[in-house]
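Trainee: what follows is a predicted protein model with its sequence.
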Amino acid sequence: MWLLRGFPAFSASSGLCLNKTKTDIYFNGMPGTTMANILQVSSFRKGTLPFRYLGVPISSKKLSKNECSKLTERIVAKIRSWGTRHLSYAGRLVLVNSVLTTIHTYWANIFLIPNGIMNKIDSICRNFLWSGKDSYARAPNVNWKTCCTPKEEGGLGIKNLKEWNKALLGKYTWWLAAKKDHLWVRWVNHVYMKSGDWHDYTAPLDCSWSWKKIIQVKESFKAAYVGSQWLNQNKPYTVDAGYQWIRSPATKVQWRYTCWNSLNIPKTSFIYWASKLERLLIRDRIARMGFGQETTCYLCEDGTETHHHLFYECEFSKQCISILQQRLCIKFPPQSFDQWCASGRGKSKLQRKVISACVVGLAYEIWHARNIARLQQQVCRPDILVCRIVTNVKHRWSKNNHSTLQQRHKVWMDNLG
């Protein structure tokens, strides 16, 4: 009754009026006569759980897949709105990273999303990346676990959504460990913690599902909380730091500097990435998958078409590499280029970036020429192919950089052609 008396006072001070036709009241553990009296006095409707508040399902029990289906429906709707566009792999990757994997963030900030829904979201994103559709249309070239590793470790930088969800919830456990002055922290301490030790606390059997999941997340971060500090540093907890803590780091790949150079055209970086992992659908790989028997190289018609042959040993590729080396005034075995680029010996930062972009562009153009030869039985001239690579790199540099070149760099860029 005290709450009902507070509504008129709130309306008088704020000017906001209560709409009884849009207001529900929820009961828990009350006798039927008490509930009937409250409904009669308030004129509110009796609500039932679960209900939606600001688009999020509110429930005292574990959320079912059906209750979370709205999340996957929003992601599918986004993909279908892009269905008429002809997007490259790189274009789809940008949409996966910037749109699809962030739609769930609002929900993931509030509760631990069921594994079934997270697996469904992963499946939708994977299908869109490799086929442009929300449903399964073709087998992916690279497994999703590899795609969800950072670029410097050989992946595509897509977030692992399950681990990102835990990192988002980690801020609640950090508030409790650091004893932040929040109303929610006070309430939890009063209802659950009873002023006990947070590090040794275990959830009681009769607590809510949401609280059990927060305690489950707490166990994942327990070793990182040193007293009231994060990783024994004078720095607060951040979601990105929590994500890096909870995931399993891998060895950094040497070709990361070449593949993800800022001067690269995105679609060329994607093909170069797939070639480094040897996941392009070349003839030898298709034959090993059981979908064909012919393995002869399309470009030179001499030798088995493997990744190594196509990009390094094919006569067509050798001619392209030789012409490009002359244009760039460099000489080294193509297989050791990534090591040379990482060391940066003998060239300035600008020169290394331009050379890297040309090498990545060469891999893309060789792959493109191979596909043209497969479909149209025509092979492009190597000098025309190399000229196109250098022109594209110089054009991209001119569009993305407006600083004045040093004289030696200007001469070097002009000599490229």
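Mentor: Yes, it's here. Numbering: from 1, shown residues only.

Trainee: from now on I want contacts and neighbour counts done on CA atoms only, so please keep to that.
Mentor: Will do.

Trainee: quick check: closest non-adjacent residue to residue 262.
Mentor: Excluding its sequence neighbours, the residue lying closest to residue 262 (C-alpha to C-alpha, 6 or more residues apart in numbering) is residue 353, at 7.7 Å.

Trainee: how about the strands in this protein?
Mentor: 24-25, 45-46, 51-53, 56-58, 225-226, 229-230 (DSSP state E).

Trainee: wait, the residue nearest to residue 262 touches residue 261, no?
Mentor: Yes - Residue 353 lies in contact with residue 261 (C-alpha atoms under 8 Å); the separation is 6.5 Å.

Trainee: and the comparison structure, right after this:
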Amino acid sequence: MSNHIWRLLSNKKSLWIQWIHAYRIGDRNFWDLPVPYDASWSWRKLLSIHHLVRKFFFFEVGNGENISVWFDNWCENGPLSEVISRRSIHAAGFHPNDKLCDIWHNNAWTWPIERHNLYHVINNTNQVIIRNTHDRLCWRDLSGNLCPFSVNIAWNSIRHCATDVDWFYIVWFAHCIPRHSFVLWLAMGNRLKTHDLTTRQSALDDHHILVWDRVRNKMQLQIQQHVCSDVASELAHITHCKSARVIEAKLLLGASVYFLWQERNARIFKNQTRSVDKLMEVIFSTVRLKFMSLRWKNSIQAQTLKASWKIN
């Protein structure tokens, strides 16, 4: 969405941009548009995120011909429309569509003197330098640095940042099975709604413990825990390792949590059950199919692992 707003404000040459300017924006400024109830979802979404992204779009002043003096973000005080109302703009003899070059001449505002005392933001915005260059739209990140727009920079500026967790590379890695990793990610945050292996119950279901014990033996790692987060903590010291044995452990952990969660849902909502042997068959066959799609190194460990999974 931020990319679309960037293209609109930059007035990129495309049929879509021209259509939007002709039939949606017209003679108004993008930041001044209300959110219509009868517009398409995409257009309403673009307008509804004004408050999230507006502060990041910043104009470097050139000749001032493409900068809305009221609605664009071009000075450190922010958009002037946030402190100066439309009524005040009209009362001073100006128009909401005025550009910066229209009211700034000879290094001074053409704003009436009596209004200077009313709006101190005008007095604080007295360092405008009009140049004989084009105005440049930039992205201003959280540190206040101006840079060209990119989706990566925009995402890092807008998203909520939290501290890194030690189990990240256990859940997400190059050879993961996405649906397994997603459910495992939910489990690590205690966000699964059903009572499965990942919950801290006083007495875990014997059925699930038997499944996990077999999976743990297959991993051939010294793991003593049954709770998902505790298992991940025990694996934390090898998260960055890319050996075949570690990849096997990660895939088995993800598949176990996924199919145990699936089994518990089937029992609660469908009254269906599978035996331990059937669950183990599903888990191991899924991991084996994933292994068959990988490219193996010609190492002793890799060949041993292929033999244990009966992969030619």
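Mentor: Happy to help now that I have it. Just so it is clear, the structure is predicted and the values come from calculations on it, not from any experiment.

Trainee: any idea what the TM-score is?
Mentor: TM-score of the superposed chains, computed with TM-score structural alignment, normalised by the length of the second structure, equals 0.59; 238 aligned residues with a C-alpha RMSD of 4.3 Å.

Trainee: one step back: winner for burial among the strands of the first structure?
Mentor: Across the strands of the first structure, averaging neighbours per residue (mean count of other C-alpha atoms under 10 Å) puts strand 229-230 on top, at a mean of 18.

Trainee: hmm, who's touching it?
Mentor: Strand 229-230 of the first structure is contacted from outside by 178, 224, 235, 236, 237, using C-alpha atoms under 8 Å, 6 or more residues apart in numbering.

Trainee: quick revisit: okay, now the aligned residue in the second structure for the residue nearest to residue 262 of the first structure: neighbour count?
Mentor: Matched by TM-score structural alignment, residue 353 of the first structure corresponds to residue 247 in the second structure. Residues lying near residue 247 of the second structure (other C-alpha atoms under 10 Å) number 20.

Trainee: same question for residue 403 of the first structure.
Mentor: 7.

Trainee: how near is it to residue 397 of the first structure?
Mentor: 11 Å (C-alpha to C-alpha, to the nearest Å).

Trainee: and residue 145 of the first structure, by the same measure?
Mentor: Distance, residue 145 of the first structure to residue 397 of the first structure, using C-alpha to C-alpha: 33 Å.

Trainee: same check on residue 405 of the first structure?
Mentor: Applying C-alpha to C-alpha to residue 405 of the first structure and residue 397 of the first structure gives a distance of 11 Å.

Trainee: picking up where we left off before, turn the contacts of strand 229-230 of the first structure into a markdown table, columns for distance to residue 285 of the first structure and neighbour count.
Mentor: Output for those, formatted as a markdown table (distance: C-alpha to C-alpha, whole Å; neighbours: other C-alpha atoms under 10 Å):
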| residue | distance to residue 285 of the first structure | neighbour count |
| --- | --- | --- |
| 178 | 54 | 18 |
| 224 | 44 | 18 |
| 235 | 49 | 9 |
| 236 | 48 | 14 |
| 237 | 45 | 21 |
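
Trainee: mind listing the helices for the stretch 151-300 of the first structure?
Mentor: Assigned by DSSP state H, counting those that start in this stretch, the helices in the stretch 151-300 of the first structure fall at 161-178, 183-188, 209-221, 239-246, 256-259, 266-276, 283-288.

Trainee: pipe those helices into CSV and attach distance to residue 384 of the first structure per row.
Mentor: Shown next, in CSV, are the helices of the stretch 151-300 of the first structure (distance: least, C-alpha to C-alpha, whole Å):
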stretch, distance to residue 384 of the first structure
helix 161-178, 44
helix 183-188, 66
helix 209-221, 56
helix 239-246, 45
helix 256-259, 23
helix 266-276, 17
helix 283-288, 25
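
Trainee: and residue 66 of the first structure, which of those is closest to it?
Mentor: Closest of the helices of the stretch 151-300 of the first structure to residue 66 of the first structure is helix 209-221, at 17.0 Å (criterion: C-alpha to C-alpha).

Trainee: ok, residues contacting that closest one?
Mentor: Residues contacting helix 209-221 of the first structure (C-alpha under 8 Å, 6+ apart): 60-62, 111-112, 166, 169-170, 172-173, 202-203, 242, 245-246.

Trainee: buried set for that helix?
Mentor: 209, 210, 212, 213, 214, 215, 216, 217, 218, 221 (16 or more other C-alpha atoms under 10 Å).

Trainee: now swap in stretch 264-282 of the first structure and tell me
Mentor: Buried-residue list, stretch 264-282 of the first structure, by 16+ other C-alpha under 10 Å: 264-275, 278-280, 282.
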